[in-house]
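> predicted model and sequence follow; I will ask about them next.
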Amino acid sequence: MFNDLSSPLALLATRRSGKARDMVAPGPDAATLSTILRAASRVPDHGKLAPWRFVEIVDREALADLIERHYRLERTQEPGRLELQALRDFAHQAPVLVTVISLPRPSHIPQWEQELSCGAAIAQLLLAAHAAGFVANWLTGAAAYLPGLAADLGVPGGRIAGFIFIGSPAKPLEERPRPELSEIALRFPA
């Protein structure tokens, strides 16, 4: 059943993350990225609040500067050169980078449900990138937790849920161990 990659189940069963640092061009062009983001927005969203934002990072050097500035603000001591270089390198991985920002709205819909919707949007973004023939990677890291970074990316009051790197794999992706269904799928009553 999963041999036909045009099958939706095969597509779901074959999605896996590629390492952002190993991605090469091409990445999705503007039209394809728009299609991917439209697909990512078609997730469960109780209350129709769209409690997430997609920020395409066009200028990677500007992102690296922002990350470094916010990182320095959080430290009481001067960060090391290698530490700063790792943060800057993070911003330059893969051909395309979309930052997904959780933006819960004041509502009768619980914040937790809105955050879950944001996570669903990221999962759907990863699947849409896979369906378009690309590899994607959802990363957080130190940059995701820097206060003020989401606001500087244009989403005041938001919280970075992840940096989504998209490109082409430089080498075949390795499959990672997956949990056995018997370990994660329960029945009630047992």
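Looks like it came in fine. Numbers count the residues shown, from 1 in each chain.

> hey, let's count contacts and neighbours off CA atoms from now on
Will do.

> helix, strand or coil for the residue most central in space within the chain?
Nearest to the mean C-alpha position of the chain, counting by Cα atoms, centre = their mean, stands Ile164 at 3.1 Å. Here Ile164 is recorded as strand under DSSP: H, G, I helix; E, B strand; the rest coil.

> count of neighbours near Ala64?
20 (other Cα atoms under 10 Å).

> let's bring in a second model and compare:
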Amino acid sequence: MSDDDLGQALPLPVPSAEMQARLTVRRSAPAQALTGPGPSPAEIGRILELGARTPDHGKLFPWRFVVMGAQSRAELAAALLPLADRQADPGKARKVLSKLTAPPLSILVVSTPVEGHKVPVWEQQLSAGAVCMNLEHAANALGYAASWITDWYSYDPQALALLGVAEGEQVAGFIHVGMLAEPPLERPRPDMAQKVVWRP
């Protein structure tokens, strides 16, 4: 990276009790429980802007967003219904379509890796995953709950065609955003002693 690639100086990190408190209770929301009101157009723009501030080796921006309102998701769910009947568990496949229709807003994150670049595809895909997490944090920062999910229609070839996902692209996730009537319940967390190795 040359000096010409760099912009203005940014503030150095400072301790933030607010951020620590947020991360301490970070929890994805049940997508089916998300209700309105959803973010305004200005808030959606801010969520996307913050989400895009993501680690990205090579400055490739190897992802794109599709902002989906209620109408487009209702139409998508209807189009996916015949495909649900072809899944291994049709009843469950139909049931999870409610994750698409219940929230007031969904952001489809599509991984768009650049093949043949010096930056491995795997690192580019990790960047798309980091975008998903950043979008959740951004939604939370604006006072909304969020859920990052994929489900069967993120992998079914015919469903991908309905989503407009091109060859070489993948669904990194749907970020569903809205409000919760009740706080989400805590879930099991890892035993850090089993997950961390300290090396001097």
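Thanks, I have it. Remember, it's a predicted structure, so these values are computed and weren't measured experimentally.

> that older thread, assess the claim that the residue nearest to the centre of structure 1 and Ala94 are in contact.
No. Using Cα atoms under 8 Å as the test, Ile164 of structure 1 is too far from Ala94 to be in contact (9.5 Å).

> what sits closest to the residue nearest to the centre of structure 1 if chain neighbours are left out?
Trp138 (4.6 Å; Cα to Cα, 6 or more residues apart in numbering).

> what's the counterpart of Trp20 of structure 1 in structure 2?
You called it Trp, but residue 20 of structure 1 is Ala. Matched by TM-score structural alignment, Ala20 of structure 1 corresponds to Ala31 in structure 2.

> just give me the longest helix of structure 1.
helix 111-131 (DSSP state H).

> what's next to it, contact-wise?
Residues outside helix 111-131 of structure 1 that contact it (Cα atoms under 8 Å, 6 or more residues apart in numbering) are 11-12, 15, 36-37, 39-46, 49, 51-52, 100-105, 135-138, 161-162, 164, 166.

> out of those, which are buried?
Buried residues within the contacts of helix 111-131 of structure 1, counting neighbours by 16 or more other Cα atoms under 10 Å: 11, 15, 36-37, 39-41, 43, 45, 51-52, 100-105, 135-138, 161-162, 164, 166.

> what span of structure 2 lines up against the longest helix of structure 1?
With TM-score structural alignment applied, helix 111-131 of structure 1 matches the range 121-141 in structure 2.

> and that stretch against structure 1, how far off on average?
Stretch 121-141 of structure 2, aligned to structure 1 and superposed, deviates on average by 0.6 Å (mean Cα distance after the TM-score superposition for structure 1).

> tell me the buried residues in that stretch?
Buried residues in stretch 121-141 of structure 2 (16+ other Cα under 10 Å): 121, 123-140.

> off-centre distance for that stretch?
Relative to the centre of its chain, stretch 121-141 of structure 2 is centred 6 Å away, using Cα atoms, centre = their mean, to the nearest Å.

> what does stretch 171-190 of structure 1 give?
22 Å.

> and Tyr168 of structure 1, how close does it get to Val58 of structure 1?
You called it Tyr, but residue 168 of structure 1 is Ser. According to Cα to Cα, to the nearest Å, Ser168 of structure 1 and Val58 of structure 1 sit 18 Å apart.

> so for those two, which sits in the more crowded spot?
For Ser168 of structure 1 versus Val58, neighbours defined as other Cα under 10 Å are more numerous around Ser168 (22 against 12).

> Arg72 of structure 1 and Gly80 touch, don't they?
No. Applying Cα under 8 Å, one finds Arg72 of structure 1 not in contact with Gly80, separated by 10.4 Å.

> Lys171 of structure 1 corresponds to which position in structure 2?
So, by TM-score structural alignment, Lys171 of structure 1 is matched to Glu182.

> what about its match, distance to Ala145 of structure 2?
11 Å.

> tell me the SS of Ala146 of structure 2?
Ala146 of structure 2 ends up strand, using three-state DSSP.

> looks like it contacts Leu180 (just checking).
No. Checked against Cα under 8 Å, the pair Ala146 of structure 2 and Leu180 is beyond contact range at 9.3 Å.

> what is the neighbour count of the equivalent of Ala50 of structure 1 over in structure 2?
Using TM-score structural alignment, the equivalent of Ala50 of structure 1 in structure 2 is Phe61. Phe61 of structure 2 has 20 neighbours, counted by other Cα under 10 Å.
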